[in-house]
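Engineer: sequence first, predicted model second:
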Amino acid sequence: MAEAGSLIRRLVASVTGATLDMTRSKDARRADRLARVLRTLISEKGEATGAALARRSLTMYAHLGAEGRRRFFEILARDFSPDRQTVLEAAQAWHRDPSPANHAALQRFVEPPRQEVFRRMNMAPGGTAALVGLRNALLDELKANPHLAVVDQDLTHLLGSWFNRGFLELRRIDWRTPAVTLEKLIAYEAVHQIHGFPDLKRRLENDRRCFGFFHPALADEPLIFVEVAFVDELPAAVGPILAPESTVGDPRRAKCAVFYSITSCQSGLRGISFGNFLIKQVAADLHAELPNLKIFATLSPIPGFRKWLQRRGVKDAALRSVVDSGTLPPEELRAPLESLASHYLAREWEGTQALDPVARFHLGNGARLERVNWLADVTPKGLAQSFGLMVNYVYDLGDVERNHEDYVKRHRVVSSSTVDRAASEAGKLLT
């Protein structure tokens, strides 16, 4: 009788499960099947079987639509987390007896099973690229579903290890670089648009340099790249640098190397820092190649400036009109806008970081805030972001570590006296 009752319960459960499965969309059912494959994958000890399951899991993930990906992330967060009771028992055992064996057991039980899921998926050909894409999709879900942050934390932890500086290769990109990579530069450039191959060719001439970080698992995909121009003095405008018809100079006579564009290429690696290593290594390599270079600086956008002013508000009516419209400002507004920009860059903070994202990057790397430049970028994008203003950050190779310490530990922006004076005038302009 008991056996008959057990059989009936199993049949009911099976029918109920099948019914529930049929109510889900086809995409959601694919996500459920993928989760089952991954449970088998992390329990599989055979190398050949594990590799086959890893390849299968990547194929199944690639065929998920938006709904399926969302459901898959939900399953990872819910079903592939550590077991709380097991972790508690392991922690209590280690507390009673902090032996190496108990410590190892605690570490094993604390680690979420989804980390092993990602490690196993990474074993398949193309696994690293697929996981970078997976994180990009996950980041799109986080705003609406903040509880998925636990999945992102685990994946970021692993990607941070797989993409640490020791695995990265710095390459110079020039006109002899394979076309597949050059095409990606055109597609990825996020600061100053590249208008086709003639424009790109000028940016790779003898008085220019382009360097990128690459990873063995993403052979032709730059992770981040920087464009450099050799000029005679600290530049005040980006137009002459970008002009396709400009004369090619002699890099051996230049005094300044200006980093005029830095682009991160892989959205799925957001938050994993490469730029700090890139800038410092490129500066050191250029200094060794061209001892005539005395100044290493940027000509950088101020992407958050106008939005900040719109939030804060200004007293002057003419200034308020330009802030609202984002149009080309007249010369009489030069002094107030430069003063406000200096204040914004040097004295506006968000927690322990500079408010402007580009300032945050360069100041955190040890650069000095040197000069605000009037009408340095009068493209529609430059006017909309910062009324055409741009800024020079200077990397003095002897001071970068001290400047970094000032910024990180003392929350102090190292800036020139000109910027300091201009920033001190901003208070009377703000509402």
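Structural biologist: Arrived safely.
Engineer: for the rest of this, base every contact and every neighbour count on C-alpha atoms.
Structural biologist: Will do.
Engineer: contact partners of the longest helix along the chain?
Structural biologist: If you go by DSSP state H, the chain has its longest helix at helix 2-23. Here helix 2-23 makes contact (CA atoms under 8 Å, 6 or more residues apart in numbering) with residue 29.
Engineer: next secondary structure after it?
Structural biologist: Next helix or strand after helix 2-23 toward the C-terminus (DSSP states H and E): helix 26-43.
Engineer: that next one vs helix 2-23, what angle?
Structural biologist: If you take axes from the mean of the first three to the mean of the last three CA atoms, to 10 degrees, helix 26-43 sits at 130 degrees to helix 2-23.
Engineer: buried sites along helix 26-43?
Structural biologist: Of the residues in helix 26-43, 27-32, 34-35, 37-39, 41-42 count as buried by neighbour count, 16 or more other CA atoms under 10 Å.
Engineer: residue boundaries of the strands in the stretch 251-400 of the chain?
Structural biologist: 256-264, 295-298, 349-350, 353-354, 368-373, 390-394 (DSSP state E, counting those that start in this stretch).
Engineer: next one: the stretch 101-250 of the chain
Structural biologist: Counting by DSSP E, counting those that start in this stretch, the stretch 101-250 of the chain has strands at residues 169-172, 208-214, 224-231.
Engineer: quick one: closest of the ones you listed to residue 62.
Structural biologist: For residue 62, the closest of the strands of the stretch 101-250 of the chain is strand 208-214, at 23.8 Å, according to CA to CA.
Engineer: other SSEs contacting that closest one?
Structural biologist: strand 169-172, strand 224-231, helix 275-289 (3 or more CA pairs under 8 Å, 6 or more residues apart in numbering; DSSP states H and E).
Engineer: out of the ones you listed, flag the one nearest residue 338.
Structural biologist: Among the helices and strands packed on strand 208-214, if distance is taken as CA to CA, the winner is strand 224-231, at 23.9 Å.
Engineer: next up, a structure to set beside the first:
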Amino acid sequence: MSVLADLLATVFERRYRGASEPDAQNRSIEDLSRDLLGSSGEVSGMALARHILDRYAGMDDAAKLGFFTFLTNDFGIDPETVRNALDAFEATPDRRTYRTFLAAAEPPRQELARRLNQVPGATAQLVAMRRDLLRLARDNPALSVVDLDIRHLFSSWFNRGFLVLRPINWTSPADILEKIIAYEAVHAIDSWDDLRRRLKPADRRCFGFFHPSMPDEPLIFVEVALTSGTPGAIHELLADNRAAITAEAADTAVFYSISNCQPGLAGISFGNSLIKQVVADLSQELPNLKTFVTLSPIPALSKWLTSEGATLPDDPEERRQITADYLLNAKRPEGGPFDPVARFHLGNGASVHAIHADADLSPNGQAQSGGMMVNYLYDLALISQNHERFATAGQIAASPEVTALSAAQATKD
């Protein structure tokens, strides 16, 4: 079936690439986009979409900015039409008026993206397009309305129901392994030997989410160490001379690195589903695992200390107290924990379990947090409760040890 599907995809791809539009090469991408929205034929629509995607791929930043500006100004909603459609629906709330209102309220650029996505391989190109949009929008905030529309579509296209969880190991295809090296965002993989140490031993696992339209591109992946007990330093897990154990001898699964791979999918959350799915799969595969924790960086600790006019002291216990107070009490102006990794795991239903000094000796770890790291505990019996309390009341679940450390710091302030 796979061979047949690949063959049919190739035939259709050639068909659409072979289709032509009069003077397409001599017309602007804006004109081609208008024509695509007006096209009713499948083959002609595919040909137009391919021309647009190919044209965009060859653009420089100035031309891309011009295209996104066009989408902002010409392919948005018309407020008066929306108001009139809403008035009509309020006066006569039936199927016809509701359909008219929905059509008026949806910007044409959403339908343009849908039609572009009909081309084989277009999903990855649209993800790359949003990467450009996010970058250009930093200096051109008016483009953010286009991003809201694309993000809305991506939230559906990359829904958990479409994602495929795949194990990644030393026998995975080389192009996937190369991408794991390139995309690792927490603890850099500096060689193939380093990658082998993370993937090949019996006490190591790696899992990634993939999308059927991007089968060779991981969206996000997590690296897992199977250990006896909860580790307190990353160099213990990544040492090249460590003694491996059997998977059956482990009682703890440690999620020590989670990396998002596609900048064009920023804001589309996969990590929550990934961790919970991996916990479920590992629990079934290895019933000897009793504890599921992270060994996480604290990337904004140094930034927060600087904003408070403070520094980490030399004494390890005092550093742990300050870090506990930071994780439990430091907030953003708009609310929620100051630390982005804390927001992620606490929002998933984890609790702050343990804090470690001198846990990350790398230059990046020293710069971000003075080497401090934290374990977040995923207790299967409490995940839902923790998530609900955090989401509704901002309540942070923490172990008695961490709570005591924070209280000790509070007495000094």
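Structural biologist: It's in. What you are looking at is a predicted structure, and each value in this text was computed from that prediction instead of being measured.
Engineer: hang on, the earlier thing: just the strands of the stretch 101-250 of the first structure: most buried one?
Structural biologist: strand 224-231 (a mean of 24; mean count of other CA atoms under 10 Å).
Engineer: now do that one against strand 256-264, angle only.
Structural biologist: Using the same axes, to 10 degrees: strand 224-231 of the first structure against strand 256-264 is 160 degrees.
Engineer: after superposition, how close is strand 224-231 of the first structure to the second structure?
Structural biologist: Averaged over the aligned pairs, strand 224-231 of the first structure sits 0.5 Å from the second structure after superposition, using mean CA distance after the TM-score superposition for the first structure.
Engineer: matching residues in the second structure for that strand?
Structural biologist: Taking TM-score structural alignment as the measure, the second structure aligns residues 220-227 with strand 224-231 of the first structure.
Engineer: the counterpart of residue 48 of the first structure in the second structure sits in which helix or strand?
Structural biologist: Using TM-score structural alignment as the criterion, residue 48 of the first structure maps onto residue 43 of the second structure. For residue 43 of the second structure, the host element (DSSP H and E) is helix 42-57.
Engineer: that helix - contacts with which helices or strands?
Structural biologist: helix 2-18, helix 29-38, helix 108-116.
Engineer: which outside residues touch it?
Structural biologist: 16-21, 24-25, 29, 32-33, 35-36, 39, 64, 115-116, 118-119, 122, 125.
Engineer: in that helix, what's buried?
Structural biologist: Result for helix 42-57 of the second structure [16+ other CA under 10 Å]: buried residues 43, 44, 45, 46, 47, 48, 49, 50, 51, 52, 53, 56.
Engineer: average offset of that helix relative to the first structure?
Structural biologist: Looks like 0.4 Å for helix 42-57 of the second structure (mean CA distance after the TM-score superposition for the first structure).
Engineer: quick revisit: pick the most deeply packed of the helices and strands packed on helix 42-57 of the second structure.
Structural biologist: Note that of those, helix 108-116 is the most buried (mean count of other CA under 10 Å), with a mean of 19.
Engineer: the first structure: matching residues for that one?
Structural biologist: Going by TM-score structural alignment: helix 108-116 of the second structure matches residues 113-121.
Engineer: thought residue 123 of the second structure was touching residue 117?
Structural biologist: Yes. At 5.7 Å, residue 123 of the second structure counts as touching residue 117 under the criterion of CA atoms under 8 Å.
Engineer: re earlier: centre of the chain to the match of strand 224-231 of the first structure, how far?
Structural biologist: 16 Å (CA atoms, centre = their mean, to the nearest Å).
Engineer: residues making contact with it?
Structural biologist: Residues contacting stretch 220-227 of the second structure (CA under 8 Å, 6+ apart): 198, 203-210, 237, 245, 247, 249-262, 270-271, 274-275.
Engineer: buried subset of these?
Structural biologist: 198, 203-210, 237, 247, 250-262, 270-271, 274-275.
Engineer: what residue is smack in the middle of the first structure?
Structural biologist: residue 270 (2.9 Å; CA atoms, centre = their mean).
Engineer: please pull up the equivalent of residue 54 of the second structure in the first structure.
Structural biologist: Checking TM-score structural alignment: residue 54 of the second structure goes with residue 59.
Engineer: now do that match against residue 34 of the first structure, distance only.
Structural biologist: Going from residue 59 of the first structure to residue 34 of the first structure by CA to CA, to the nearest Å gives 10 Å.
Engineer: the stretch 251-400 of the first structure: helices as residue ranges?
Structural biologist: In the stretch 251-400 of the first structure, the segments counted as helices under DSSP state H, counting those that start in this stretch are 275-289, 305-312, 317-325, 334-347, 357-364, 380-386, 400-410.
Engineer: next, the buried residues of the second one.
Structural biologist: To tie it back to what came earlier, the one meant is helix 305-312 of the first structure. Buried residues in helix 305-312 of the first structure, counted by 16+ other CA under 10 Å: 305, 306, 307, 308, 309.
Engineer: could you dump those residues into JSON lines with distance to residue 342 of the first structure added?
Structural biologist: As requested, these are exported to JSON lines (distance: CA to CA, whole Å):
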{"residue": "305", "distance to residue 342 of the first structure": "10"}
{"residue": "306", "distance to residue 342 of the first structure": "13"}
{"residue": "307", "distance to residue 342 of the first structure": "15"}
{"residue": "308", "distance to residue 342 of the first structure": "13"}
{"residue": "309", "distance to residue 342 of the first structure": "12"}
